[in-house]
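*Asks:* Sequence plus the predicted model coming up.
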Amino acid sequence: MSGTAQVQEPTKLDPALIRVVIAVLVGGLAVVFDTTIVAVALHTLATDLHTSVATIQWVSTGYLLALGVTIPIAGWAQRRIGIKRLWLIALVIFGLGSVLCTFAWNAPSLIGFRVFQGIGGGIMLPLMTTLVMQAAGGAGLGRIMSVVSLPTVLGPVLGPVAGGLILDHWHWSWLFWVNVPFCAVGVVLAAVMLPKDGPVTRPKLDVVGVVLVSPGLVGVLYGLSRSSQAGGFGRADVLVPLIGGLVLILAFVGWSLRRKAALINVRLLDHWPLASSSLLLFLSGIALYGAMLLLPLYYQQLRGMSALGAGLMLIPQGLGTFVSRNIAGRLSDTMGARWLAVIGFGVVVVGTLPFAFAGGTTNEVVLLVTLFVRGLGLGAVTIPLMALAFRGLERADIPDASIISRIASQVGGAFGTAVLAVILQHALLGAHSVAAAATAFQVSFWWSVGFAAVAASLSLVLPGRPRQ
């Protein structure tokens, strides 16, 4: 690891790097869109599989927990069997899990197949970044991240639209069939385009680390996922796994600091670009996913739209993100992440603030423009933060940095969703009129604005302009 590594921006991307990006994007599209596509189908699944919404919720929760188990071991597995082989194995697991989901005959079978699918997805998420960052060799990180992060940025926005369209016209099994072509083509492209694996080191598995960090991450994610139920964070089934998970994670940090070959090298957090970007990625997860809970509910519960209609209303946010991501990628390679993040979070505040005043009859055109502005801010924030995490790192450190930044973003998203769900739930108590419900949503959006404002302030601690 070197904190003084220079940043060199190429005039054009290397053809070998372009091949890696194409192979990773095609395979990764299915994983990133899968979670948000399925999220809009829970009521349909509960009806068709003759079960309760509380039970079918495990279709999403089980997948999330499987990610929590497998993300921490991706770095060790890469060193053990090679990154290309691991990517192919994970992609096949995810594709097979998708096929199995289409044949699910009841809720337990679908939940089990989703857990199997999540094992592949949990390995692929950090590998997507690792593959591209190692191929880039530390050059033009912002530009590269603006391309490879496209599914991650647009997934939460376009996923509900795709899910709504499928449910309106086809059987729910097509939610999973759409993954199969991406996986099949992704396997072929990866086999042809990814560079061959070099010699592997075959390190021993840090069993103690696995026992600590994987259950710890699962406990945190499970506790946060349960907090949206009645009782919020005061429930025993929220507090016990949440506190237990945090204790296990802290124990893993202590264990890792005393070992040279820990499952995840947490000493990398001494590297300020990675540490600061992870903190802000946590907060950006709150700003993105927390508001993504509120926005569809606002359109459905307050304005009476269908799931598809609510998803369509969010398209301008995705367009804004699409527009700003390339600009943000280029600027982050020259001016650094600090001021881009400050400005980006500031734009997110501006793009969220009108919803803190919106009611059930607020002009839709105004809200659509507002969402486009919000999308511009999200793109300006996400790309430089993701690129900053790898500035100045040696090639061997990239897998662990990918895992650390991925966990920060994943937990931030879960935390933001949980907190804003609890805030909205409490605000809606006793709201028996449209005006009272509108006030409840306004209170919740004020909290979302506050999270983004705090993130804008903390962005000032990010490193400045990289050396060219």
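*Replies:* Received, thanks.
*Asks:* only C-alpha atoms for contact and neighbour calcs from this point on.
*Replies:* Noted.
*Asks:* Which residues are in contact with residue 464?
*Replies:* Residue 464 makes contacts with 335-339, as judged by Cα atoms under 8 Å, 6 or more residues apart in numbering.
*Asks:* what about it, which SS state?
*Replies:* For residue 464, the assignment made with DSSP: H, G, I helix; E, B strand; the rest coil gives coil.
*Asks:* Could you report the distance from it to residue 328?
*Replies:* 15 Å (Cα to Cα, to the nearest Å).
*Asks:* repeat for residue 461
*Replies:* 19 Å.
*Asks:* The two: who's more crowded?
*Replies:* residue 328 (29 against 13; other Cα atoms under 10 Å).
*Asks:* Quick check: which element contains that one?
*Replies:* Per DSSP states H and E: residue 328 is located in helix 315-335.
*Asks:* what helices or strands is that helix leaning on?
*Replies:* helix 141-148, helix 150-169, helix 338-352, helix 364-388 (3 or more Cα pairs under 8 Å, 6 or more residues apart in numbering; DSSP states H and E).
*Asks:* dropping in the other structure now:
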Amino acid sequence: MVALGSIMSVLDTTVVNVAINPLAERFDAPLATVQWVASGYSLALAAAIPVTAWAIRRFGTKRVYMTAIALFTLGSLLAGTAWSIESLVAFRMVQGLGGGMIVPTGMTIMMRAATPETMGRIMSIMGIPILIGPVSGPVLGGWLVDSFSWRWMFTINVPIGALALLVAARSLPRAQGAPGRRLDVPGLLMLSPGLAALLYGLSTGAERRDFGDLGVLLPAAVGAALVVGFVLRARTSPHPLIDLRLYRDRAFTAGAVTLALFVVGYFGSMLLLPMYFQVVRGESVTASGVLGAPLGLAAGVTMQFSGRLADRVPPRRLVAGGVATAALGMGLLTTQLSDTLAYWRLALSLLVLGTGVGLTMMPTMAAATRGISPDDAPSASTALQITSQVAAAVGVALFSVTLSVNGGGATTTPTHSGPFADTYLWAVALMVAAVLPALRLPGRRPAAVPVAPPAAQATAEQPAQERA
């Protein structure tokens, strides 16, 4: 049930990317305006994430999760009935507000349901939507637009959301929040708009492949300043929006840094693969998605085994090995890439890369959160989700600009493989760099990792009931 809601949220981040041109034609609108169908969703999602930790403590996981699903489903229904590009952008932002709370709330539910000995296999369930979204989103979006209508990209979520609500109402334990928990309003006013402005600057710079424009620099700088301001304030605030004392925990910090470096390299490089297939090899949108499927398939299958391994093997050994495997797969892809590379050889490289990704992503999150108390779970899940979102945006911006520079500084996508291979070298370097913080993860078997005692009263959240 938790994975079902997360799949909807993650898929909708990428599913509309292939429909930008059809939407521009349908609404007779410029591409710069239509791009907000994707950007508006991402910015609303980023703005909603920071408030999730407080909302969980205040209202309980069940209420927040069902509210998020309902808001996302309502936004999907409205988006499917949009009559203008302006209404579609507005309804996509409603979707984003719900989607931003789905993943961190779902992760909190899973963390509280796990024991230290089962954290790995529980977190592997959460990894399914995170990995299939970037691979499946463009394929699903292209198929729906080609075979049915652009409206189906949104209305398809309505029955899925209704099912998720029904299952959540029946299966999630009723948990009371803490009515006296006050919202950190100054922190929210800094972090939410700060993240939105930062991601807007990064995504706009990536789209234009130019970070020197004032329209890119100003929001990115303002956003970064607001985020830094939040961090400085949260260090002294008695009840911050997100408790940064989590970073005093060595395993959590090592996991967060490993995740950040790996996500920059992995998700940033995923931008290049469809472009290579479509521009260099002349494949269709749907075909490019299918050709990239070995990556998602290998990652998804490996993740089911890595979840169990993460509960038995020292995190340092498993995650460092996974990162090294992913770097090897990326290196094989980089060194072989050409205009005429046989697809079976490319698929083998993607299989190695996907295996490494499956051994890295969720075992890293499991190692980072294994010692987190139930009371700290909302802050931990929210912090990791923010880390992933910002790292992915940085990766897309970095690789988009690097591809442009390697292609001679042109604003158009290079039509031969050389610039792609040169850009992939950065992904290899980032993945190799991620091995260093991975080596700071615990070297003991997970069962031996002590669990921090719950805070007093555990915010009246009935943690024992949710762990059952």
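*Replies:* Received, thanks. Owing to the predicted nature of the structure, the values given are computational and were not obtained by experimental measurement.
*Asks:* Aligned counterpart of residue 391 of structure 2 in structure 1, please.
*Replies:* Alignment note (TM-score structural alignment): residue 391 of structure 2 maps to residue 412 of structure 1.
*Asks:* was I right about that match contacting residue 278?
*Replies:* No. Using Cα atoms under 8 Å, residue 412 of structure 1 makes no contact with residue 278, being 9.8 Å away.
*Asks:* coming back round to it: let's have the helices and strands packed on helix 315-335 of structure 1 in TSV, adding mean neighbour count and distance to residue 24 of structure 1.
*Replies:* As requested, these are exported to TSV (neighbours: other Cα atoms under 10 Å; distance: least, Cα to Cα, whole Å):
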stretch	mean neighbour count	distance to residue 24 of structure 1
helix 141-148	24	8
helix 150-169	21	11
helix 338-352	24	26
helix 364-388	25	16
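*Asks:* quick one: the counterpart of residue 92 of structure 1 in structure 2 and residue 63 of structure 2, what's the gap?
*Replies:* Under the alignment (TM-score structural alignment), residue 92 of structure 1 maps onto residue 70 of structure 2. Using Cα to Cα, we find residue 70 of structure 2 at a distance of 10 Å from residue 63 of structure 2.
*Asks:* Please apply the same query to residue 265 of structure 2.
*Replies:* 36 Å.
*Asks:* ok, now residue 332 of structure 2?
*Replies:* Using Cα to Cα, one gets 47 Å for the distance from residue 332 of structure 2 to residue 63 of structure 2.
*Asks:* Residue 96 of structure 2 too?
*Replies:* 18 Å.
*Asks:* Between the two, which is the more surrounded one?
*Replies:* More crowded of residue 96 of structure 2 and residue 63, by other Cα under 10 Å: residue 96, with 32 against 19.
*Asks:* Onto which residues of structure 1 does stretch 235-243 of structure 2 map?
*Replies:* Mapped onto structure 1 using TM-score structural alignment, stretch 235-243 of structure 2 spans residues 257-265.
*Asks:* meant to ask about stretch 155-168 of structure 2, not that
*Replies:* Counting by TM-score structural alignment, stretch 155-168 of structure 2 falls onto residues 177-190 of structure 1.
*Asks:* and what of stretch 305-323 of structure 2?
*Replies:* Stretch 305-323 of structure 2 corresponds to residues 327-345 of structure 1 when matched by TM-score structural alignment.
*Asks:* what about the matching stretch, start to end distance?
*Replies:* Terminal-residue distance, stretch 327-345 of structure 1 (Cα to Cα): 16 Å.
*Asks:* Likewise for stretch 13-26 of structure 2?
*Replies:* End-to-end distance (Cα to Cα), stretch 13-26 of structure 2: 21 Å.
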